[in-house]
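Novice: Mind looking at a prediction? Sequence and model below.
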Amino acid sequence: MAAGGKWSDLTRRVTSAVILIGIGVMLALSTGLMLWAGVALFMALTFWELARMTGWKGPARFETPLGRSRPIVLAVAAGLSLFAALGLPSVSALILLIPIIAGLPGAVPRDRLTYAVFGYAIMAVGFELVHLRQEYGLPFILWLMGVVIISDILGYFAGRMIGGPKFWPSLSPKKTWSGTVAGWVGALIFGLILWLSGLAGAALIFLSPVVAFAGQMGDMAESWLKRRAGVKDSSNLIPGHGGFMDRFDAVSGAVLAIMMLSWVMGLPQVGF
C-alpha cells in the first residue's frame, strides 16, 4: 500500500476504532469511584492537549524545567474538578468552570474564547458520559460508541471508493459528501437493526443518524482547532496516532448532542 495512496490512513482509522472500543470496555468494567476516576483522568489528558493548543502560559510560579509542561497545571485542575462535580451534582456547573476560569488569563488572547468553549465542552462530555453510564446503562453507551464507529468506518470506505464533492474542504480536505451520507445511512441501519431485534424503540432509528452527524461535527470542530493552532495532531500521547482528542472528537460531538437532546426529550432505552 503506497504511503500516499487513498487508503494510507486506514491503519489510523482501525487504531481509532480499537481505542474507542477500549474506552467502551473501560466504561463497562468500571463503576462508582473507579468510573469517575477513569473518566476524569481521560478528560484531564484531553484538557492538557487543549491547553497546549491554545498557548496557555500560566503564572511564573508554575514554571517547570521543561517549560512546555505548564498545561499540566490545568489538566490536574480539570481532572479534580470533574471528579468533584460528579460527587456534588448541585454545584457541578460551578466546579466544572474552575479550570476554564483559572486558565483564561494565560491563554493566547485570540484563543481565549476558543479555550473556554472547548474547555467547557471537554468537561461537559466527561460529566455526561458518567451520567449516561449510570442512568442508562452499558447498552446505551455501546450503542453510542457503535454509532460513531460505524459512521466513521462506512464514511471512510464510501469516501475513498465513491469520492465526489468534498464535504468541508477548508477543514477536512479528505472528507466527501458520499462518505458523510454513508455514515448517516450506516447509523440509521444500525438503529433499525436494534429496533427489529427488539433491543430498542423505533426512536433509535431516527436518533442514530442525528448522533452520527453530531459525531462528524465533533470531528470537524477538532479539525478547525488544529488548523487554528497550526498542528497536525492534538498531541503525541498515542505514538504514531496523535492524541486523545484526535481519537475522541467524534464521540465528544455525539455525547454533547445526546446531552442537549435530553433537555427537550426523553432518551430511549437500549437493552441487550
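Specialist: Perfect, thanks for sending it.

Novice: can we go C-alpha only for contacts and neighbour counts from here?
Specialist: OK.

Novice: got the residue ranges for the helices in this protein?
Specialist: In the chain, helices defined by DSSP state H lie at 10-29, 32-53, 72-87, 92-96, 98-103, 112-162, 177-196, 203-229, 244-262, listed in chain order.

Novice: Quick one: closest of those helices to Gln269.
Specialist: Among the helices of the chain, helix 112-162 comes nearest to Gln269, with 6.8 Å by Cα to Cα.

Novice: Tell me which residues touch the closest residue to Gly215 other than its chain neighbours, please.
Specialist: Spatial nearest neighbour of Gly215, chain neighbours left out: Ala250 (3.9 Å); criterion: Cα to Cα, 6 or more residues apart in numbering. Contacts for Ala250 (Cα atoms under 8 Å, 6 or more residues apart in numbering) come out as Val148, Ala214, Gly215, Gln216, Met217, Gly218, Asp219.

Novice: And here is the other one:
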Amino acid sequence: MTEQHGRAEKKNPRLWPFGPDLLPRLLSAIVLIPLTAIALTAGWLLFALLIALVMAGAYREWEEMITGRHSAWPSVFIMGLVAMIAIAHPMNGAWASAVVFGITVVIAAFIKAPNRHWRISGVIFFGFATIAFLAIRGSSGVGIWAGIFLVSIVWMTDIGAYFVGRIVGGTKLSPDVSPSKTWSGAAGGLCAGTLSGIVVWFVAGWALDTPSPFAIGLLISVVVSISGQLGDLAESAVKRRFAVKDSGDIIPGHGGLMDRIDSLTVAGIVLWCVGLANRGLGAVPQGILFW
C-alpha cells in the first residue's frame, strides 16, 4: 500500500507539473499588472513614489539577508535614502538623484558591519536600478512605451520559463545555483520574452509614428530577456550564499520584493544603458525606441 502511494506521488507532478504556487502567482499578477500600468501611465511623482516604495522594501530584504537579523539600524535609515533617490528625480532632476545616490553609498561605506561590502554592493545595485527605472519612464509619453517594452519582455520571459520549464523539464540550467531552472525553461522564456518585445516594438513604432528597424528591436529584446534571466540567477546565487530560500514573503507565490524584481532590475539597468548610449541621459526612452 505504501509503495503504491509512493508511486502515485511520483506520477502527480506529471499530471500537474506547476505545483501549488501557480494560483498565488496568478492572483499576484492580477494585482501587480494594473498597479504597474497605472503608475507608468501617471508617471512623474506617482511613478517615483512606487519605485521608492519597492526599492526601499527590496533593500530592507537585502539588509536582512546579508546580516541574518531584523534590525532598525542602519537598514531603515538607508531605506529612507534609497527612497529619496527615486523621489528626488521628478522633484529636481537626475542630478539630484545622483547626489542622493552618492551620499547613500558614502554613508553605507562608513557604517561598520561584518558584511559591509555586501551592504555597499546592495546600495549601488538598487541605486542604479532606481535611476534606470526613472530614466526609462522619463517625463514624456514615449517613456510609457519604453516601460511597457521592458516589463513585457521581463514578465513574458518569466512566464515562458515557468511554463515551459515545468512542462518540458530536462537538463538543469545551473543546479548548484537554482535547482528548479532548466535549459528548456530558459529557451522558452527567451522565445516568449523576445516575441513580446517585438510585438511592443512594432505597436510603439506605429503609435508614436516612428517605426524603427526590426533587427534592432529583435536584438534589444533578446539582450533584455537574457539579462533578466541572468538577474534571476544572480539573486539565486546570493540567496544560496546566505542560505535563504526567499528574500521575504510579502508577495504570495513569489516570496519577497527582491524575488519579484530580480529580473526586472538587471534588465532595466541594461535597457537604460542602451538608451543612454543611443540618445544620452536626457532622452533615454527615445534612445530605447527611436533608431
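Specialist: Alright, I've got the coordinates. Just so it is clear, the structure is predicted and the values come from calculations on it, not from any experiment.

Novice: just to revisit the earlier point, could you dump the contacts of Ala250 of the first structure to TSV with distance to Met259 of the first structure?
Specialist: TSV is the format used below for those (distance: Cα to Cα, whole Å):
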residue	distance to Met259 of the first structure
Val148	16
Ala214	11
Gly215	13
Gln216	16
Met217	15
Gly218	14
Asp219	17
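
Novice: re the thing from before, can you check which of the helices of the first structure gets nearest to Val270 of the first structure?
Specialist: Once those are compared by Cα to Cα, helix 112-162 is nearest, at 5.3 Å.

Novice: Tell me what angle that closest one forms with helix 177-196.
Specialist: Per axes from the mean of the first three to the mean of the last three Cα atoms, to 10 degrees, the angle that helix 112-162 of the first structure makes with helix 177-196 is 90 degrees.

Novice: Packing partners of helix 112-162 of the first structure?
Specialist: The contact analysis (3 or more Cα pairs under 8 Å, 6 or more residues apart in numbering; DSSP states H and E) places helix 112-162 of the first structure against helix 10-29, helix 32-53, helix 72-87, helix 92-96, helix 98-103, helix 177-196, helix 203-229, helix 244-262.

Novice: residue range for the fifth one in the second structure?
Specialist: Same thing as helix 98-103 of the first structure. Aligning helix 98-103 of the first structure against the second structure (TM-score structural alignment) gives residues 103-108.

Novice: List the contacts of the matching stretch.
Specialist: Contacts of stretch 103-108 of the second structure (Cα under 8 Å, 6+ apart): Ile78, Leu81, Val82, Arg116, Arg119, Ile120, Val123, Ile124.

Novice: Is the second one in contact with Gly102, as I believe?
Specialist: No: here Leu81 of the second structure lies out of contact with Gly102, judged by Cα atoms under 8 Å, at a distance of 10.3 Å.

Novice: Those two - which one has more neighbours?
Specialist: Higher neighbour count among Leu81 of the second structure and Gly102: Leu81, with 22 against 16, using other Cα atoms under 10 Å.

Novice: Residue in the first structure paired with that one?
Specialist: Match for Leu81 of the second structure (TM-score structural alignment): Ala77.

Novice: what about the residue nearest to that match when sequence neighbours are not counted, neighbour count?
Specialist: Computed as Cα to Cα, 6+ apart, the closest residue to Ala77 of the first structure that is not its neighbour in sequence is Pro99, at 5.5 Å. Here the number of neighbours of Pro99 of the first structure (other Cα under 10 Å) works out to 24.

Novice: For Pro99 of the first structure, give its distance to Phe127 of the first structure.
Specialist: 14 Å (Cα to Cα, to the nearest Å).

Novice: Likewise for Leu194 of the first structure?
Specialist: For Leu194 of the first structure, the distance to Phe127 of the first structure - Cα to Cα - is 26 Å.

Novice: who has more neighbours, the two?
Specialist: Higher neighbour count among Leu194 of the first structure and Phe127: Phe127, with 25 against 20, using other Cα under 10 Å.

Novice: Enumerate every residue touching that one.
Specialist: By Cα under 8 Å, 6+ apart, the neighbours of Phe127 of the first structure are Leu82, Ala85, Leu86.

Novice: Output the contacts of stretch 103-108 of the second structure as TSV; include the columns distance to Gly138 of the second structure.
Specialist: Converted to TSV, the contacts of stretch 103-108 of the second structure look like this (distance: Cα to Cα, whole Å):
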residue	distance to Gly138 of the second structure
Ile78	25
Leu81	21
Val82	19
Arg116	33
Arg119	28
Ile120	27
Val123	22
Ile124	21
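
Novice: which of those residues tops the neighbour count?
Specialist: Result: Val82 is most packed of the contacts of stretch 103-108 of the second structure (other Cα under 10 Å), 30 neighbours.

Novice: OK, contacts around that residue?
Specialist: Ala52, Met55, Ala56, Tyr59, Phe101, Thr104, Val123, Phe126, Gly127.
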